[in-house]
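A.B. asks: just to be clear, the model below is a prediction. Sequence and coordinates:
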Amino acid sequence: MSAMRGLLFKVLFYPGSAAFVLLAPLFALAGRETLTRHIYRWVRFHDWCARVLLGVRWRIEGEVPRGPALIAMKHEAMYETLEALLFLDRPAPVFKRELMDIPLWGRACRRYGGIVVEREAGAKSLRAMLAEAKELIAEGRPILIFPEGTRVPHGQRPPLKSGMSGLYRMLGLPLVPIACDSGRLLPKHGPKRPGIVTFRIGEMIPPGLPREEVEARVHAAINALND
């Protein structure tokens, strides 16, 4: 049954997603609001496929942050990269430079709004990144980052990348950690299982704390569901 569910999901979601992605640059030409509505249609399509075909739903534990904040979320599956848009307020994600280099799609990502990071960013790149972030914050949007840098299997606790603490220091925003256990049901390799994914929202961390303290608190909070 799990194998059949997974096959149905692949047959419907991925071809459908290809259509959404190919159309995104066209919607981007009409402006950010039009593109955002198109992206949310894609997100709701993913949510429907996950619920109906995979039997996967989500729940929230804790208070959802509103307004500008730096959101640091555990990353175990593609699931949360889309579903987070359904409960956060138009989050602006931190994108890798490689994604921005994809023809047409990169332009659409920029139009939606996000922060581009580079592995070896110089002073000029850092200033551009900070300017992009301040524009998004002025719109009242939270900044979403996956501080481990990539998806990790459920139960693993890799160290955090330095980018999170750098943004925390530069932006002067409160930081909200969010744990997620999507990898328990949706591993990268192996059959998917029905069930409920939990997003556990941790205690808000005020701005201005030392790097070591912030990283320790975030690392513990985003891994809370691994216990």
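C.D. replies: Okay, I see it.
A.B. asks: for the rest of this, base every contact and every neighbour count on C-alpha atoms.
C.D. replies: OK.
A.B. asks: three-state assignment of V116?
C.D. replies: Applying DSSP: H, G, I helix; E, B strand; the rest coil to V116 yields a three-state assignment of strand.
A.B. asks: hmm, E98 and it touching each other?
C.D. replies: No: counting by CA atoms under 8 Å, V116 does not reach E98; the two are 9.4 Å apart.
A.B. asks: more neighbours, these two?
C.D. replies: Taking other CA atoms under 10 Å, V116 and E98 do not tie; V116 has more neighbours (22 against 11).
A.B. asks: okay, one more to line up with it:
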Amino acid sequence: MFKLERKKNRVIKLYVLNVCSEERVKNLQAVSDLVRGLFNQSANQFDIGGPYRISKGKTVGEKSFWNKLNKFGHDKYSYVTGERVNEFGFELSYIAPEDCSEIIVWYDPALYSINVIDILKSLIIDLDIRYGYAVDLRKNYDIRLETRIRKGVFSTSVTVDAENIEWNKNVPKIKDGIIRRVYPLNILNPSQYHSFPSVSIKSIHEKIKDLVIIESKEFA
């Protein structure tokens, strides 16, 4: 279904609405289990955005990651990440209002051959996914922001541009048909599907529950 390109990450983003505090544990466990099943190993570098005693710019191992969550709870973080550098990783973040969740799974397609639809099928068992997409990003692009990582002499930086700010505001509106933009692979709820530009449809894949999967173009 997809053509591979060197030096890129394949990025899948999925969105869940109306996440109550009790569901945070289940959601993270579902994503963690998915990653372990897909890649036959766990991430080995983790971070938690919040008061979890991880120094800025540092990461912890898997055991410490879960110990911190068990000790301090799941209701204080804005995001969690796990990765094996340059191989694969995940991020689960909460967008204001904080009952909106963004799930990111990424991997190097030169190392792993994975069907994006299989990822969706696995997660939709436990999560009420309302929108998603898949795209290839060059390795010098930030996976979350989808903008270029700029390297200085001693540090790197990324820009939170106006498009990212606007999209975060619009995430709760996906139930009303809004999408971020047309991506190579688009996972649409019924409202989004009915307003999706027909000129952008290359092929329509099988429905999963009420979600329609549309390919607008092959990955270059």
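C.D. replies: Everything's here; your move. Since the model is a prediction, treat every value here as computed from it, not as a measurement.
A.B. asks: please state their TM-score.
C.D. replies: The TM-score (TM-score structural alignment, normalised by the length of the second structure) is 0.30; 110 aligned residues with a CA RMSD of 5.9 Å.
A.B. asks: would you mark the buried spots in stretch 22-41 of the first structure?
C.D. replies: Neighbour-count burial for stretch 22-41 of the first structure, with 16 or more other CA atoms under 10 Å as criterion, is recorded at 23-25, 27-28, 32, 35-36, 38-40.
A.B. asks: please, where are all the strands along the second structure?
C.D. replies: 8-16, 45-49, 79-84, 88-95, 100-107, 129-138, 150-151, 156-157, 185-188, 203-204, 212-215 (DSSP state E).
A.B. asks: do the same with the first structure
C.D. replies: 56-61, 70-73, 92-96, 115-117, 143-145, 175-180, 195-201.
A.B. asks: can you put those strands in CSV and add distance to V214 of the first structure?
C.D. replies: Formatted as CSV, those follow (distance: least, CA to CA, whole Å):
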stretch, distance to V214 of the first structure
strand 56-61, 21
strand 70-73, 11
strand 92-96, 19
strand 115-117, 20
strand 143-145, 14
strand 175-180, 9
strand 195-201, 16
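A.B. asks: what about V212 of the second structure, how many residues nearby?
C.D. replies: By other CA under 10 Å, the residues close to V212 of the second structure number 18.
A.B. asks: so what's it closest to, chain neighbours aside?
C.D. replies: Once flanking residues are discounted, V212 of the second structure sits nearest to L188: 5.1 Å by CA to CA, 6 or more residues apart in numbering.
A.B. asks: remind me, longest helix of the second structure?
C.D. replies: Ranked by residue count, the top helix of the second structure under DSSP state H comes out as helix 23-39.
A.B. asks: again, but for the first structure
C.D. replies: helix 2-29.
A.B. asks: OK, contacts around the residue nearest to V212 of the second structure?
C.D. replies: Going by CA atoms under 8 Å, 6 or more residues apart in numbering, L188 of the second structure touches 130-132, 211-214.
A.B. asks: got a list of contacts for stretch 27-42 of the first structure?
C.D. replies: 17, 20, 24, 85, 107-108, 111-112.
A.B. asks: can you redo these as JSON lines with distance to A123 of the first structure?
C.D. replies: Below are the contacts of stretch 27-42 of the first structure laid out as JSON lines (distance: CA to CA, whole Å):
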{"residue": "S17", "distance to A123 of the first structure": "37"}
{"residue": "F20", "distance to A123 of the first structure": "36"}
{"residue": "A24", "distance to A123 of the first structure": "32"}
{"residue": "L85", "distance to A123 of the first structure": "31"}
{"residue": "R107", "distance to A123 of the first structure": "23"}
{"residue": "A108", "distance to A123 of the first structure": "25"}
{"residue": "R111", "distance to A123 of the first structure": "24"}
{"residue": "Y112", "distance to A123 of the first structure": "25"}
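A.B. asks: and the furthest pair within these?
C.D. replies: L85 and R107 (19.6 Å; CA to CA).
A.B. asks: ok so, going back, so which bits of the longest helix of the second structure are buried?
C.D. replies: Using 16+ other CA under 10 Å as the test for burial, helix 23-39 of the second structure gives 23-24, 27-28, 30-32, 34-35, 38-39.
A.B. asks: any chance of those in JSON lines, plus distance to S93 of the second structure?
C.D. replies: Shown next, in JSON lines, are these (distance: CA to CA, whole Å):
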{"residue": "E23", "distance to S93 of the second structure": "13"}
{"residue": "R24", "distance to S93 of the second structure": "10"}
{"residue": "N27", "distance to S93 of the second structure": "11"}
{"residue": "L28", "distance to S93 of the second structure": "10"}
{"residue": "A30", "distance to S93 of the second structure": "14"}
{"residue": "V31", "distance to S93 of the second structure": "12"}
{"residue": "S32", "distance to S93 of the second structure": "13"}
{"residue": "L34", "distance to S93 of the second structure": "16"}
{"residue": "V35", "distance to S93 of the second structure": "16"}
{"residue": "L38", "distance to S93 of the second structure": "20"}
{"residue": "F39", "distance to S93 of the second structure": "21"}
